[in-house]
Structure formats: C-alpha cells, structure tokens
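Trainee: here are the coordinates; sequence isn't available:
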C-alpha cells in the first residue's frame, strides 16, 4: 500500500458486492463503512465525511449520479472524491459519471489491484489538496499578521514622534531664548529640564526594549531584604500620591524571606506599576501596594514566590484591550499618548521574565485594576 489507511465509504444496493469490495480494501487496512442506498450514503457522509467514496451507479430511488450531484451541492461534501464502480461500461455512461462530479470510473468485474491503485491515487490527491489548503490558509494568516504588525509599527512610530516632539519643542524654545540673551524664568527652566528628562526616559525605554527583544537585558542579581525595599518604594510615592489627592496604602508582613534579584530593575517594575496606578486613579481614589508569600501549585508545586500586588481604584482597562497591555506596539487608548507612551508595561513584563517571574493583570472598567508580580524565592 502506497498511502496510510484511509476512511472509505462503499455505496451499493447489493450486499454481496459490498462484502467483496470491503474485503479487498480491508486487506490493505483501510477503514471501510458500507451503506446500501444513495440517501443513506449522504446521511453517513454528513455524520462523518470519508476520504473517498466508491459508489455503484445503478441503485433504486437515488442512483449514483443523483447522489454525486447532491454531494456537489453540499459544501461539506463537494470535495470528497467519488469513484464509480459499475457494470455499465459505455462511453456515455462514463461521460455522465464525470459530468455528475465523479473523479474516476471502474467497470465490473473489477481487478482488486486496479481498485486499490485508483483508491490510493484519489486518497493521495485529496490529502495533497488538504495539505495545500492548510498551507494556503497559513500563508493567508501570516500575511494578515504581517499587515497587522505593519500597521501597529506605523502607529508606534507616529506615537514615538509625537512623544518626542512635544518635550523637545519646549527644550528648543528655552535654547532659542538663551541664544537671544533673554532671561529665563526658573519655572520655565524647570519645565525644560522635565521635558528633557522625559526624552531621556523614552530613549532609555526604547533601548531596554531593544535589549530585551534580543536577550541582552543584563540582570545583576544579589540577595536583599524585601521589607526595607518595599518601605523605600512606598516612601518615594507617598508624596506623589498625596499631591494627587490619592490615598496610598501598604500591607505586608513584618518579615519576608530574602529575595535574590537586580534591585534597580525591580525598582523600575514597582515604580512603573505604581506610577501608572496613581496616574490613572482620580483624585479621592486609593492605590495599594501589598506583598506576601505564595506557594506554587500544579507544575510549580514546591516552589515559593514573593507576591507583589498593586491595586488601584482607577478607571480600569476594557476587557478587549487587557490581553494587549504588555504589547509594546499597542496603546491602551489613543488619548493616552499624551499621558505616557506605553512602553513601560512592555518593559515591566520583560524585567519580570528576566527574573524567572510572572506578571498578570485583572481589571474592571470603572472599578480599578490590579497587577500581581510573582518572583521566585
């Protein structure tokens, strides 16, 4: 046998013919089903489409030609190859068979080797056709994905230009004033310095993103105590939260196990998550930084993690956007480009991954968002 076993449906109103043909095919390990009418054949094919049908022409009520025509009108059956097996061997009979949609024609009495060869030929062609269809669909999907990436990168570039142009314009105005000998007010100078700092941050984020995409994000891991670290991060954000009219809450045990990691990189993780939480929480809301132990389950059974949680009562993230918040080429909402470029979360995810950790997000629009970071101990 030249092909692996196939699923074959035999259609003939003569049980003896079905038995002879089935034995020939089963000797080659083909999986064979038999029915005795065209109507039964259509029902069997709709329940489970075979790879090839061997069908007699002369059958009562619904002959082979009519059955083949009915298959051609059903989108789920039209591509199944039909081999007619009939005692009628005139040229007109064969022409009618092909006109009704048949792929091949074998005359009775038939040779076993001929039937097997024709079956294997049709099975091979159908399998090649299916493989080609799958390849074409894969190419179509890949092409659509490339187009989507192209659009996302174009939007990414546009947002990048926007985020660079705005602060650089402020810096440029100050430089022009200095060049002309004009006095610069301290507040204007402070704004220019802040704008320059935003440009530096954006460029650093771009560089970190490039490094992470190429596996070049260095981690200098050293042991350190989590509690003093968390206290220092909370102290840093207390003033910012107070100025924004937001209550910053903290909760963790008095002691936590030592953790090994790059503290400066983990600082960026918490600073980004807390900064976003405060940015998108309205005045009068609350942000909470919490920590604790978590034990792994399933494939992670026996492992221990330091769990960091950042919870806010902000506007939340729509469900259709939540799966893409760590994608550097997407922006949560178009208007957010003026409030931050959106590279931060992409970098946070990569920094956590570089520590063999995990990050997940949950959100409900109008109620808030929570981020959970798990770092292995």
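Mentor: Happy to help now that I have it. Note that this is a predicted model, so its numbers are computed, not measured. Numbering: from 1, shown residues only.

Trainee: going forward, measure contacts between C-alpha atoms and count neighbours the same way
Mentor: Will do.

Trainee: All the helices of the stretch 151-300 of the chain, in order from the start?
Mentor: Using DSSP state H, counting those that start in this stretch, the helices of the stretch 151-300 of the chain run over 186-213, 226-243, 263-279.

Trainee: oh, I was asking about the stretch 1-150 of the chain
Mentor: Going by DSSP H, counting those that start in this stretch, the stretch 1-150 of the chain shows helices at 15-26, 38-47, 64-72, 91-99, 112-179.

Trainee: The helices of the stretch 151-300 of the chain into JSON lines, with extra columns for mean neighbour count?
Mentor: Output for the helices of the stretch 151-300 of the chain, formatted as JSON lines (neighbours: other C-alpha atoms under 10 Å):
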{"stretch": "helix 186-213", "mean neighbour count": "15"}
{"stretch": "helix 226-243", "mean neighbour count": "15"}
{"stretch": "helix 263-279", "mean neighbour count": "19"}
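
Trainee: Comparison target below:
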C-alpha cells in the first residue's frame, strides 16, 4: 500500500505547484516529465495515485493510461486524468482509456486534494481487499488440504478398527459355539454373550456413522432414487427399532393413514434418517415411556400453496433438550448436556439433516425439559427429487445408528 502520488506533466510549473500542494497535505510526491518517464517509474514506485496529463510530447495521457493498466502490479493504483479539455466526449475518452477520474485544468486546490484523497482511499481499500482475498484463498487451500487429510485419516482409522472388530466378532461366535458344544453354557453366559454382541454392534454403528459423515463432507455419497410408498417406509422404520423398544420396556406407537402418497427418494437413506431419530428417542426415553412415530400428508400454505408435503413426527417422553442446546442440536459432533451420558459420535442428527436436505426437505425440533422431544421431517411429495442422484449427502447403506 502506497501514500505516493506520481505527477506526470511536461510542464515544470504544474509539477512544482502540485508537489507543494500535495506535500503540504501529507502525500509523498514523485514527478515524471513525460509518458515514457512515467512508465519507467511506476513499476518500481507503485504509486497509489497517478495524476496524468493528457497532452504531452511522445506518449499522450490516454496511451500511458492504457499501458499502465496492463501492469498487474498497478491494479490498485488510481489514475486521475488531467486536461484542459472539458467536453463530455473528452471525459468519456479519458475514462475509457482506463482512468478512474477526470479533472479539468486549471482546478481549485480544494477540489484537487478532495479528488486525490478520494482516489487514495479507493486505492487503500482495493489493496486491503486484495490482501484479504489472498488470505482467504490461502485459508481455503489449507482447509481443503486439512479436509483431504481428515478424509484419508478417517478411512484408515475405520479400516483399522473394522478389521480387529471382525476378528473379535468371529472369536466371540467361535467361543459361543464351543461353549454350546461342550455344554458349559448357561443363562448367565448367554446373557454375557448377548451383551458382548450388542456392544460390538454398537461400536460398528459408531464407526460406520463417522465414515458416512466423512463421505458426505467429501461429497462422495449419492442418492439412489426410487418411488417409495410412504406408509411402507414409516412401518419399516418402526419395525427396525421395535425390538430395541421392547427390550427397554418402551411403548412404540406408529400412526399413519392408509392413503399416504408415494415419493421419489432414496429408501435406504431415508430409513437411516427416520431410524436415527427413533433410535435416539428410544435411547433417551426411560423404561415405561412412550415413543411415537406419526406420519401425515399436509397441504402447503402461503408461498407453498398448491404443494403437498409428507410430514413425519418422532416424539418421545424423555428428559427433553435444554433450550440453550436447541440451536446447535444439528451441528456435527454436538451433544446436548442432558444426553452426554450416552455413548455416541454426535453425528446422528447432522446426518438426518443432510439426508432430509438432499431430498428437498427440512427437519426441525421442539423440546421441553421434563416433558419430551419432538422431531419433525417435512418432505415435498413431488415426483422429482430437487437434487440429482449424485448430490453430496451422507448415510452409507449401513445399519442404523
């Protein structure tokens, strides 16, 4: 950034006058006696403002202006064309040559200083903007590199965890089989085996969840669209978690009308989204509580008039989510204070939001502490998905977490 003004004029009296005025105003002043001299100085001096006379021997002002504009080092420099020509056509010609302003000679000192100060402010702002843009570009490059490193790390980590998990799972099955064959197994040992299997399944789901989200962030996941009956989708989602609800002593209610529409969507991923909400509801609802899965078709109002939507509700009678946590509940890795006692990645709701958004829908939450929580997914019933089947979205075809 420069506070330097280059005065380009073949008349020494004009240069001397401008030097005195500008120096008193606090500017550093350089002088050039003609166009060729100006071109030699600008590359090294990089002046913030150039006062450029129109009529000079050799290269005239417009020619010098056009040549300066080809120098990438001087993109931020402001050029004020000086001329005794005051006709509109002359002003237009000077500005078309690349000048930023046009000043008719002779000019008042106040006007000259006002124009130079204004041009210098623009120069400073352009310089700052260019620096910020360069910093932003550098930051983006670093973030992209970090994202790439994270993606590679996640893939390696998941692979390194899955392999020993498979080994442990196989060893557990073999141990159970040997116990059955030797007749040493009893109810207590079966309970221990079942607990071990559930723990391994849970760890596997957590690993898959991290991998799914990593794929979504990297833009690698895709939608595999098909026409799906909404009623069948809702019932299938409920069936997949019914055993977990029964084991925990939770009543699972499923409510939907028989005339729900069919939608074009990715069946597996939408099951994942609904399943994540149901699994969370069951996880955080105490024994004896109720989890309700409801679905309905509604008509749009206002800007959505004439459109219809499938609305899916997942409601529980759990402890609820603190109001201060609600704005962040869909953020990746975020876990509400009331729920941190449960093991998880904090990615489940982020995945739900991305799956829903990829289908052109929205997900929202309402919660009251001590009463329960209600999540709502709203999907358009249009037969065409708003995003292409290659849209970046999470949720690989793995078990629901």
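Mentor: Done, it's in. All values derive from a computational prediction rather than experimental measurement.

Trainee: Mind checking the TM-score on these two?
Mentor: Laid over one another, the chains give 0.55 as their TM-score (TM-score structural alignment, normalised by the length of the first structure), with 252 aligned residues with a C-alpha RMSD of 4.2 Å.

Trainee: before we move on, the earlier item: how about the helices of the stretch 151-300 of the first structure, which one is nearest residue 364 of the first structure?
Mentor: Distance to residue 364 of the first structure, taken as C-alpha to C-alpha, is lowest for helix 263-279 among those, at 13.8 Å.

Trainee: Could you tell me where that closest one falls in the second structure?
Mentor: With TM-score structural alignment applied, helix 263-279 of the first structure matches the range 267-283 in the second structure.

Trainee: and the matching stretch, how far from the chain's centre?
Mentor: With C-alpha atoms, centre = their mean, to the nearest Å as the basis, stretch 267-283 of the second structure stands 24 Å off its chain's centre.

Trainee: Next: stretch 351-358 of the second structure.
Mentor: Counting by C-alpha atoms, centre = their mean, stretch 351-358 of the second structure comes out at 14 Å from the chain centroid.

Trainee: which part of the first structure lines up with it?
Mentor: Using TM-score structural alignment, stretch 351-358 of the second structure corresponds to residues 347-354 of the first structure.

Trainee: Residues in contact with stretch 185-198 of the second structure: which ones?
Mentor: 169, 172, 176, 179 (C-alpha atoms under 8 Å, 6 or more residues apart in numbering).

Trainee: For PyMOL, what selects the buried ones among those residues?
Mentor: Those of those that count as buried under 16 or more other C-alpha atoms under 10 Å are selected in PyMOL with:
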select buried, resi 169+176
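
Trainee: Output the contacts of stretch 185-198 of the second structure in JSON lines; the columns should cover distance to residue 224 of the second structure.
Mentor: Listed next are the contacts of stretch 185-198 of the second structure as JSON lines, based on distance: C-alpha to C-alpha, whole Å:
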{"residue": "169", "distance to residue 224 of the second structure": "31"}
{"residue": "172", "distance to residue 224 of the second structure": "35"}
{"residue": "176", "distance to residue 224 of the second structure": "39"}
{"residue": "179", "distance to residue 224 of the second structure": "44"}
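
Trainee: And the contacts of stretch 185-198 of the second structure, which is closest to residue 271 of the second structure?
Mentor: Closest to residue 271 of the second structure, out of all of the contacts of stretch 185-198 of the second structure and judged by C-alpha to C-alpha, is residue 169, at 25.9 Å.

Trainee: Residue 181 of the first structure: neighbour count?
Mentor: Neighbours of residue 181 of the first structure under the rule other C-alpha atoms under 10 Å: 9.
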